[in-house]
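*Asks:* build me a model:
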Amino acid sequence: MSDESHDKAAVLVVDDEEIIRLFAKRALSMAGYHVLEAEDGIAAQAVLGEQAVDVVLTDLRMPRMGGLELMRWARKECPDPVWVILSALEHFDVAVDAVELGAFQFLTKPLSAEALRVTIRNAVDLRRLVIERERLNGELEVSNAQLRQKVEQLERLCGMLYRQAETIQTDLLRAEGIQRALLPRRAPPMEGFQVHAVYQPSQLVGGDHYDLIPVAPRRVALYVADAAGHGLSAALLSVLFNQRIRPVDEASGEPASPARVLRQVNRALLDECASQGLFVTAVYGLLDTDSGELRLASAGHPPVVVHRSKGDCTLLPHTGPALGIEEEARFKECCVRLEVGDRVLMYTDGLCDVGPAQDPLDVGRIAGEIERGGADAKGALGGLLRAVAQARGHEANEDDISVLLLEATPGNSTIDNGQRRTTHGRAPERSGDVLVGTVGDALCLSIRGRGTWTQCEPLHEVALATLDAGRDLVIDFAECNYLDSTYLGTIHELVTLADERGVPLHMQGVQPKVVGLFDELSMWRVKAHIGPDVLPMPSKLAPLSETAEDRGRTRKRILQAHEVLASLDERNREQFADVIEMLKTQQRANGKG
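*Replies:* This is a model prediction of the structure:
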């Protein structure tokens, strides 16, 4: 009966005995194979040179050329067929030699038709498996070549994105400098009064703005404004608001009333940039330092807190809508007369938007903090900001914060606009910069900005050399706000090596967001190396020298870092399983490329 699964498989029978060839041909033809014959090795060479053969069934002892010599020739000239050895029992040792040359199986004479068919069927199966493997390997090589092209494209795109990010970072730093330059650098003379101001943007640039403007003898305009949103668009809107403030009436030369100032700004914003979602909240006041009268108008802004020296506290709500929304908006004014020791707090909503939902830092708590501040106005403001930081916990500012605290008491005013993050004319350090220096025998590494995979290989190399030398290693994260998974895995690997070798490794200045990443990935060993003490860093730090680009080493570092993270717990293993498999596939592809 024909074996349909092996139809058209070609079998070459090589034997100097015609009766053996005829027996094998009859048995295999009945099973559906295409059978070819050759009387010895020389004749078999001719057949193999002309036709594709799947299996060769050959005797070992034949005139002119035996089976072993034929196999040696075929290994170079015709390596594809599967070889089955046919031999008498007395030739058993030679048959074993043939198997070592690569023969699939051997049969002994006299032949059994059933044993022959089973052996040939298995040999054909093997041949077809080899063909299928070669086909799949060919497809895999094509896929790997395509994958390598895509990886190279992604690496080029990543490089372009990093360069664009550096350009954007430079522009943002310059914009920050411009925006801070628009804030007051010092308070104007305010006889009988003092004012303390603090500005804390949540990003490099923000939507908050405030100012203190002398508009006439013993008359000072003061305002706090908050443009909708965060970042660059909010910053530009706040700058536009600042440019459209007209604190003095152009016709009379007298200080403009707060309501008039807000009406004018509202019209300007609607004329120049009316758009859904673009608006500004603001509170504007005009202070007469002689009489202590403070006139206020508020456009959708958080309540002004008036705290009397006798302990009473009043909240003054907004007196009109936010600016840039309603064309015919009207703004009322309220007037308070300040006595000695009275305080007025004007602020943006970033001061309130902190703390858990069940216990927010609301206006009532803000007023309470001002009251608890005691006689020192500056100290009271400092206490309020500490309460904000405590309520925020480890989270970074999600909104800009601007605060003005006015007190009817003679004293020195203070302005705190924070420190400008400047590059001093240089391009900003790119994401993941590592600076290196030494203090005594210890090597100090300072991680700056966003730590990404691009710096992990040189970081690992220099840190590993330090640990190999038994030198202390200090890693400072004070200016690092993010680490990607490759960076995290590399840090964990270095900490583990330090522990195994008994070399001190100290981590400091770790920001709350980075600590959160350690917690998320169960990096408890790393957290144990975060010290409470901040060790002094070198006065001079130099950029870490980069090694020549070696994509193979970089890919290996990325893979190894993710394998480290995956080993920490089951959740990590599941999270990074696909990533690790992709990296291993890519590594195999590059090994063949």
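
*Asks:* please make it C-alpha for all contacts and neighbour counts, starting now.
*Replies:* OK.

*Asks:* helices or strands up against the one helix or strand residue 12 maps to?
*Replies:* Secondary structure assignment for residue 12, by DSSP states H and E: strand 10-14. Contacts defined by 3 or more Cα pairs under 8 Å, 6 or more residues apart in numbering; DSSP states H and E place strand 10-14 against helix 18-30, strand 34-38, helix 41-50, strand 55-59.

*Asks:* how far does it sit from its chain's centre?
*Replies:* Chain-centre distance of strand 10-14: 62 Å, with Cα atoms, centre = their mean, to the nearest Å.

*Asks:* equivalent analysis for stretch 370-384, please.
*Replies:* Stretch 370-384 sits 40 Å away from the centroid of its parent chain (Cα atoms, centre = their mean).

*Asks:* and what of stretch 304-324?
*Replies:* 43 Å.

*Asks:* could you do stretch 482-501 as well?
*Replies:* Put simply, stretch 482-501 sits 16 Å off its chain's centre (Cα atoms, centre = their mean).

*Asks:* likewise stretch 438-458?
*Replies:* With Cα atoms, centre = their mean, you get 17 Å for stretch 438-458.

*Asks:* this one next, for a side-by-side:
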Amino acid sequence: MPNALVVAEYEVARSEAVAELDGALREEGFVVRHAEPADLPLRLAPEARPDLLLVSASLGLQRLALVSQRFLADGGAPTIVAFCDGDLAALEECVRGGFDYVLRPFLPSLLRSRVNSCWERWQLSTTVEEMAELASLREYERELSIAREIQAGFLPESMPTLHGWEIGARFRPARQVGGDFYDIFTIVNGRRLAFVVADVCDKGVGAALFMALIRTLLRHTAEHTGLGQMVSDDLAVAVNNGSSNDVVLPLLSLGAGPLIQAVVGTNQYMARNHLKQGYFATMFFGVLDPQSGDLLYINGGHNPPVVLRSDGGQSLLPPTGPAVGILSDSSYTLGHVHLAPGDALFTYTDGVVEARNPDHGLYGMPRLRALLNGPPPHTETLLDSVDGSVRLFAGTAEQSDDITTLALRRTPSPAHTAL
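*Replies:* Next up, the predicted model:
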């Protein structure tokens, strides 16, 4: 049998109008209960939720709204009607507030017709609201899909083909769009290979917008740094080779200019123009000489890439400067590493090492280094191995951050392979 709850103050609840309303409801087959506003519990048990809620108009619009919200917020969805107990001005206020109403005389047939009309109107209103929400959701999803397509357009369509090198990358955002990105392209008339792996703080649409901006600034500056802004091939460049002292190398300098200009220029632009938005990026930007295997790089506050040696050894490339976009006067040191035949470089974002399993355990750097132990395999095998390991570790846990990996491997020489 349907349940009706009549809510009114003590005096109204004992009035002739409420008695008449009670009788008409019972005659129409309702199980009727009564309650004063102050006696309503903060939370209602499922069996206490009525099918029809009738509230005295004399409570006023504000109190009527509070009573109705208590039922709606608790998961119930009764038909809510204000009934007139003689105060027509109070009823008019409730009607202006959007509530349905019933008037005396409370005859069973008239009451049934009125309640049915109220219920149908409520159903129609609910359906319209649901349709509007669905349309809004579909529009949001469509816009997100467009944003993802646009973001995908900022990623390389294919990896450059270099004789003697294997190159590969993976990108798996935590949401439809993300703040991670990678890029790889040639500079200095094809004589150097530039590549970037970066992580814009936060994730989602905001991070994706800044990802597009930072990626564009880096690539445009690196590709268009003129010869006058480059360091001469004959000029020694002070770089850090991973030891405590700087060393002087009379090589590599052809790629130093684009590298320095791209990172420093992007940092200055972001810090001066977008500091209030609070977005910054960690990044590893490398410039490789494919002929020699020498690599110049700047690590701007990013997770240390792992250098994998052909004999199974490992080393890390720690930061050489802060994250990009925080301080306009930040300084960056050039790092240097040599990749011999059979060596590889694995770069990644923190979504790899900070992946968590259902028990909130952390994947961590030790697990990654253990996985990478031994002579580096083919690039695709290496990337698949890391991706599979992270997925297996995370299991059913939700991916909490974007995951990006990039690896390059110098093909072993025939003599090395024979060994």
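
*Asks:* any idea what the TM-score comes out to?
*Replies:* The TM-score (TM-score structural alignment, normalised by the length of structure 2) is 0.62; 286 aligned residues with a Cα RMSD of 2.9 Å.

*Asks:* next SSE after the lengthiest helix in structure 2?
*Replies:* Ranked by residue count under DSSP state H, the longest helix found in structure 2 is helix 108-153. Remark: after helix 108-153 of structure 2, the chain's next helix or strand is strand 165-172, criterion DSSP H and E.

*Asks:* so the very next helix or strand once past that next one matches what in structure 1?
*Replies:* Heading C-terminal from strand 165-172 of structure 2, the first helix or strand you meet, by DSSP H and E, is strand 180-187. Aligning strand 180-187 of structure 2 against structure 1 (TM-score structural alignment) gives residues 208-215.

*Asks:* what's the average distance for the matching stretch when superposed on structure 2?
*Replies:* Taking mean Cα distance after the TM-score superposition for structure 1, the mean distance separating stretch 208-215 of structure 1 from the aligned residues in structure 2 is 0.8 Å.

*Asks:* ok, residue 409 of structure 2 - how many residues close by?
*Replies:* Other residues near residue 409 of structure 2 number 27, with proximity taken as other Cα atoms under 10 Å.

*Asks:* now do the contacts for it.
*Replies:* Residue 409 of structure 2 sits next to 165-167, 342-345, 376, 378-379 when contact means Cα atoms under 8 Å, 6 or more residues apart in numbering.

*Asks:* go again using 7 Å as the cut-off
*Replies:* By Cα atoms under 7 Å, 6 or more residues apart in numbering, residue 409 of structure 2 lies in contact with 165-167, 342-345, 379.

*Asks:* what do you get for residue 119 of structure 2?
*Replies:* Each residue near residue 119 of structure 2 by Cα under 7 Å, 6+ apart is listed here: residue 79.

*Asks:* can you tell me how far it sits from residue 82 of structure 2?
*Replies:* Applying Cα to Cα, to the nearest Å, the value for residue 119 of structure 2 to residue 82 of structure 2 is 13 Å.

*Asks:* what about the nearest residue to residue 45 of structure 1 once chain neighbours are set aside, helix or strand, and which?
*Replies:* Distance criterion Cα to Cα, 6 or more residues apart in numbering; nearest residue to residue 45 of structure 1, sequence neighbours excluded, is residue 70 at 7.5 Å. Using DSSP H and E, residue 70 of structure 1 maps to helix 67-77.

*Asks:* cool, and residue 190 of structure 2?
*Replies:* Here residue 190 of structure 2 is assigned to no helix or strand, by DSSP H and E.
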